[in-house]
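Participant: Dropping a prediction and its sequence here:
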Amino acid sequence: MNTDRKKQLEKFIGVLGLPSFHNLLILDQALTHSSYANENKAKHGYYNERLEFLGDAILDLVVGEYLFLQYPHMPEGELSKARASVVSEAPLAAVCAKFGMGEYILLGKGESASGGRMRASILADAFEAVVGALYIDSSYQEAQKFILHQLKDYLALVASGDYGKDYKTLFQEFVQRDGEQHISYRLCREEGPDHDKTFYMQVVVNGLVLGEGSGKSKKGAEQHAAHEALKQLHAL
């Protein structure tokens, strides 16, 4: 690992308020996308998909444990729904965007040029991989502390009862609280091959674009756009 990358990773640790990593290589792996590894096989043979797999399992456990203890009378079906809402792609990507995770991810040239640093799926996967790296490098307790702190706003939605609603519903209720408004979702563009497309959607209110999001489906991109608009309106 060169000096510049080491400094970048140390800066990232500070931005997130993480404890110092004993092994920076595992954090580097968590922030390496497969597109970069494929382009640099000779000098960079690892990427974050295995850590993402581990981090996904840890996220489910930490958030599930929190909800189980915090809401002792909530039935299993509601617990599952609440957990799914907290650990879904849009919240994870929004948290990453807040502290600029995209600028620390190693991406292939094509992926970077096509806006990969702000792509919800890439950011959410990187968040999971960082959780996995933190668990391996430190402990379950440190990973748990990190997850609960970063997702505290979304865990709070469970207490308010809003977790059962999707972001499109929340957005519609927010903008129409003072009367009927015309809300529409507009496809901006599509990127990638047919089997792995990314869709970009805008949410438009009375002709004004209030948010843009991406996703692997049009519905997912609409959800992300609504979520971004709610953040811009300080409704989350």
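Facilitator: Perfect, I can see it now.
Participant: C-alpha only now, for contacts and for neighbours.
Facilitator: OK.
Participant: And the strands in this structure?
Facilitator: Ranges of strands within the chain are 183-191, 198-205, 208-215, based on DSSP state E.
Participant: Which strands and helices lie in contact with the longest one?
Facilitator: Spelled out, that is strand 183-191. strand 198-205 (3 or more Cα pairs under 8 Å, 6 or more residues apart in numbering; DSSP states H and E).
Participant: contact partners of the strand it packs on?
Facilitator: Identification of contacts with strand 198-205 by Cα atoms under 8 Å, 6 or more residues apart in numbering yields 181-192, 209-218, 221-222, 225-226, 229.
Participant: how far away is Met201 from Ala229?
Facilitator: Distance, Met201 to Ala229, using Cα to Cα, to the nearest Å: 12 Å.
Participant: hold the first one in mind and look at this next one:
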Amino acid sequence: MLLALMTDLHANREAVSACLAHAQQQNVSRYVFLGDLIGYGADPGWVLQTVMDHVTQGSWAIMGNHDIAVLQEDRQNMNPVARQVVEWTRDQLNTDQLDFIRKLPYRIEWQDLLFVHANAWAPDKWEYIDGVMEAMRSMHATRAAITFCGHVHLPTLYHMTLTGKTGEFLPTPENSIPLSKQRRWLVIPGSAGQPRDGNPAACYATFDTETQDLTYFRVPYDHEAAAKKILDAGLPAALASRLLTGN
């Protein structure tokens, strides 16, 4: 089975549309949306409904911190920009979409794979995997051979040997990487909706459960149109600028 791993969609219709179209060309069998479906972008309703439609067809979706934020009434601990976006986003969603968010799981385990948004040791606490130490902690927290997660908007691959030695690898797009069963792996596909590595092209990855091959992709999209929508919606200009620069 060929899985498409997409995370941190962040209500970016143009990026999500481009990634879905690209994945369809790869003959993907199932989509896995690793959280933060909404937040930052100007099309939360469309993106969330698109994910909902895919879930009804057998795909999976995970809870992210931006997703759960729209359900929380107390937002005093948020910075003003984040609070503005969350409040605006909630007003764009209907009752069915809010109910869908409420039912999102924090983790899904399937065969020897684990899907989470932030990490394996505390999926609902939203701590980041910023380097090798955090990746090691996450891999030690699960029996799964391969963990797929988001939250960090940079495409990265971590691996751990049977003796516990852990390393970091920066993947090259479109180069297939065989994930040896002699190691544990932690896969961060990078953000589909808000890349932060200096490249505005959307990120996602595919994984073949039969061959164990992992492939990262960068998909160009109309980021200028997505940025203009953010400005037109009255959302913070910094969010539009981020799409233009990829930072």
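Facilitator: Structure's in. What do you need? Values in this document were obtained by computation on a predicted structure and should not be read as measured data.
Participant: TM-score of the superposition?
Facilitator: After superposition, the two chains reach a TM-score of 0.26 (TM-score structural alignment, normalised by the length of structure 1), with 111 aligned residues with a Cα RMSD of 6.2 Å.
Participant: before we move on, back to that, give me whichever of the strands of structure 1 is most buried.
Facilitator: Ranked by mean neighbour count under mean count of other Cα atoms under 10 Å, the strands of structure 1 are led by strand 198-205, which reaches a mean of 22.
Participant: Tell me where structure 2 has helices.
Facilitator: 13-25, 44-56, 65-69, 80-92, 95-102, 132-140, 223-232, 237-245 (DSSP state H).
Participant: Counting by contacts, list what the fourth one packs against.
Facilitator: Counting contacts by 3+ Cα pairs under 8 Å, 6+ apart, the secondary-structure elements packed against helix 80-92 of structure 2 are helix 44-56.
Participant: Am I right that Phe217 of structure 2 is in contact with Ala205?
Facilitator: Yes: here Phe217 of structure 2 reaches Ala205: they are 5.7 Å apart, a contact under Cα atoms under 8 Å.
Participant: just to revisit the earlier point, could the helices of structure 2 be laid out in TSV, adding mean neighbour count?
Facilitator: Converted to TSV, the helices of structure 2 look like this (neighbours: other Cα atoms under 10 Å):
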stretch	mean neighbour count
helix 13-25	19
helix 44-56	18
helix 65-69	21
helix 80-92	17
helix 95-102	14
helix 132-140	18
helix 223-232	18
helix 237-245	19
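Participant: Out of those helices, which gets nearest to Thr156 of structure 2?
Facilitator: helix 132-140 (10.4 Å; Cα to Cα).
Participant: Against which helices or strands is that closest one packed?
Facilitator: When contacts are defined as 3+ Cα pairs under 8 Å, 6+ apart, helix 132-140 of structure 2 packs onto strand 156-160, strand 166-169, strand 184-188.
Participant: what's the distance between Ala97 of structure 1 and Phe127 of structure 1?
Facilitator: Shown here: Ala97 of structure 1 relative to Phe127 of structure 1, a distance of 10 Å by Cα to Cα.
Participant: hmm, I was thinking of Val158 of structure 1
Facilitator: 21 Å.
Participant: For those two, indicate the residue with more neighbours.
Facilitator: Phe127 (26 against 20; other Cα atoms under 10 Å).
Participant: list the contacts for that one?
Facilitator: By Cα under 8 Å, 6+ apart, the residues touching Phe127 of structure 1 are 52, 92-93, 96.
Participant: swap the cut-off to 10 Å and go again
Facilitator: 30-31, 51-52, 55-56, 59, 89, 92-93, 95-96, 101, 121, 133, 147 (Cα atoms under 10 Å, 6 or more residues apart in numbering).
Participant: What is the burial count for Gly77 of structure 1?
Facilitator: By other Cα under 10 Å, 8 other residues sit near Gly77 of structure 1.
Participant: would you turn the strands of structure 1 into TSV with distance to Leu79 of structure 1?
Facilitator: Conversion of the strands of structure 1 to TSV gives the following (distance: least, Cα to Cα, whole Å):
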stretch	distance to Leu79 of structure 1
strand 183-191	30
strand 198-205	30
strand 208-215	25
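Participant: Could you report the distance from Thr147 of structure 2 to Val81 of structure 2?
Facilitator: According to Cα to Cα, Thr147 of structure 2 stands 31 Å off from Val81 of structure 2.
Participant: How about Ile230 of structure 2?
Facilitator: To Val81 of structure 2, Ile230 of structure 2 is 13 Å away according to Cα to Cα.
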